[in-house]
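Participant: Pasting the sequence and the predicted coordinates here, then a few questions.
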Amino acid sequence: MGDLEFKSAVETTLKVIGGKWKPLILCHLTEGVKRFGELKREMPEITQKMLTQQLRELEKDGIIHRKVYTQVPPKVEYSLTEYGQSIREVLDVMSQWGRRHQKRMREMDSSITK
């Protein structure tokens, strides 16, 4: 039973923050409040449509907050919600694993070229 709970919890996590762009968006938002254009500049490969879609999904899941200012031109800011701040722990673990993997790959590459 515990194995099924583990798999189900991982699946739930991936439904909320999985994919190519959501973890990157969240990494940028851990730095603080960002406007749409800032996020787009920091991730030049993401399309405007994809960024909009990913932000909406994260907002729907209560991970980020979207604040709209009624002014001309319109101003919209994105930030992590209090609940969304908890994702930092997951991103930290992903970063640690990524660093270990990068090191391992470099070591494998150097052993092949010897």
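Facilitator: Ah, there it is. Everything numeric in this text was worked out from a predicted model, so none of it was measured. Numbers count the residues shown, from 1 in each chain.
Participant: From here on, just use CA atoms for contacts and neighbour counts.
Facilitator: Noted.
Participant: Remind me what the longest helix anywhere in the chain packs against, helices and strands.
Facilitator: In the chain, taking DSSP state H as the definition, the longest helix is helix 87-113. In terms of contacts (3 or more Cα pairs under 8 Å, 6 or more residues apart in numbering; DSSP states H and E), helix 87-113 is packed against helix 22-29.
Participant: Pull the residues that contact the helix it packs on.
Facilitator: Ile17, Lys34, Leu39, Gln54, Leu55, Leu58, Tyr78, Ser79, Leu80, Arg88, Leu91 (Cα atoms under 8 Å, 6 or more residues apart in numbering).
Participant: structure B:
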Amino acid sequence: MHQEDVICNEVELAYEIIGKKWVCLIISSLMDVPKRFSEINCLIPDLSKRVLTERLKELEDYGIIFRNVITDRPIRSEYSLTRKGHDLGVALQTVEAWGKKWL
């Protein structure tokens, strides 16, 4: 296997992750401060709770977001970006700027 093949696999995986519907908006919503599930859901009203749950789990599995369980009553979870996720968010802000300028 050549070095180029490995790089291509990594790039392909990156596009696969951000190419899933709603992923970029979820990451964008978490750029400033951690948010609860309901807060993310309110910011992206067309996103169903089922799909939001799936995407959050996928992003957590990739190490892009961190789920913090707060044990106060009532028990709740907050989602925040990991360092890896924040770096991705910064990269996506360039795409957002392009969209605002050209679309």
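Facilitator: Thanks, I have the structure now. The shown structure was predicted, so the numbers you read here are calculated from the model rather than taken from an experiment.
Participant: Kindly provide the TM-score of these chains.
Facilitator: Once superposed, the chains reach a TM-score of 0.84 (TM-score structural alignment, normalised by the length of the second structure), with 102 aligned residues with a Cα RMSD of 2.1 Å.
Participant: Tell me the buried residues in the helix or strand harbouring Glu54 of the second structure?
Facilitator: Under the criterion of DSSP states H and E, Glu54 of the second structure resides in helix 49-61. Under the neighbour-count criterion of 16 or more other Cα atoms under 10 Å, helix 49-61 of the second structure has Leu52, Arg55, Leu56, Leu59, Glu60 buried.
Participant: so which of those residues comes closest to Gly85 of the second structure?
Facilitator: Leu59 (8.6 Å; Cα to Cα).
Participant: got the contact list for the closest one?
Facilitator: Contacts of Leu59 of the second structure by Cα under 8 Å, 6+ apart are Ile65.
Participant: What of the one 4 residues further on?
Facilitator: Applying Cα under 8 Å, 6+ apart, one finds that Gly63 of the second structure lies in contact with Thr82, Lys84, Gly85.
Participant: out of the residues you listed, who has the most neighbours?
Facilitator: Gly85 (22 neighbours; other Cα atoms under 10 Å).
Participant: Mind reading off the mean deviation between the one helix or strand that residue maps to and the first structure?
Facilitator: Gly85 of the second structure belongs to helix 83-102 when assigned by DSSP H and E. With mean Cα distance after the TM-score superposition for the first structure, helix 83-102 of the second structure departs from the first structure by a mean of 2.0 Å once superposed.
Participant: Next, the buried residues of that helix.
Facilitator: Using 16+ other Cα under 10 Å as the test for burial, helix 83-102 of the second structure gives Gly85, His86, Leu88, Gly89, Leu92, Glu96.
Participant: Stretch 63-78 of the second structure too?
Facilitator: Buried, per 16+ other Cα under 10 Å, within stretch 63-78 of the second structure: Ile64, Ile65, Phe66, Arg67, Glu78.
Participant: I am finished for the moment; much appreciated.
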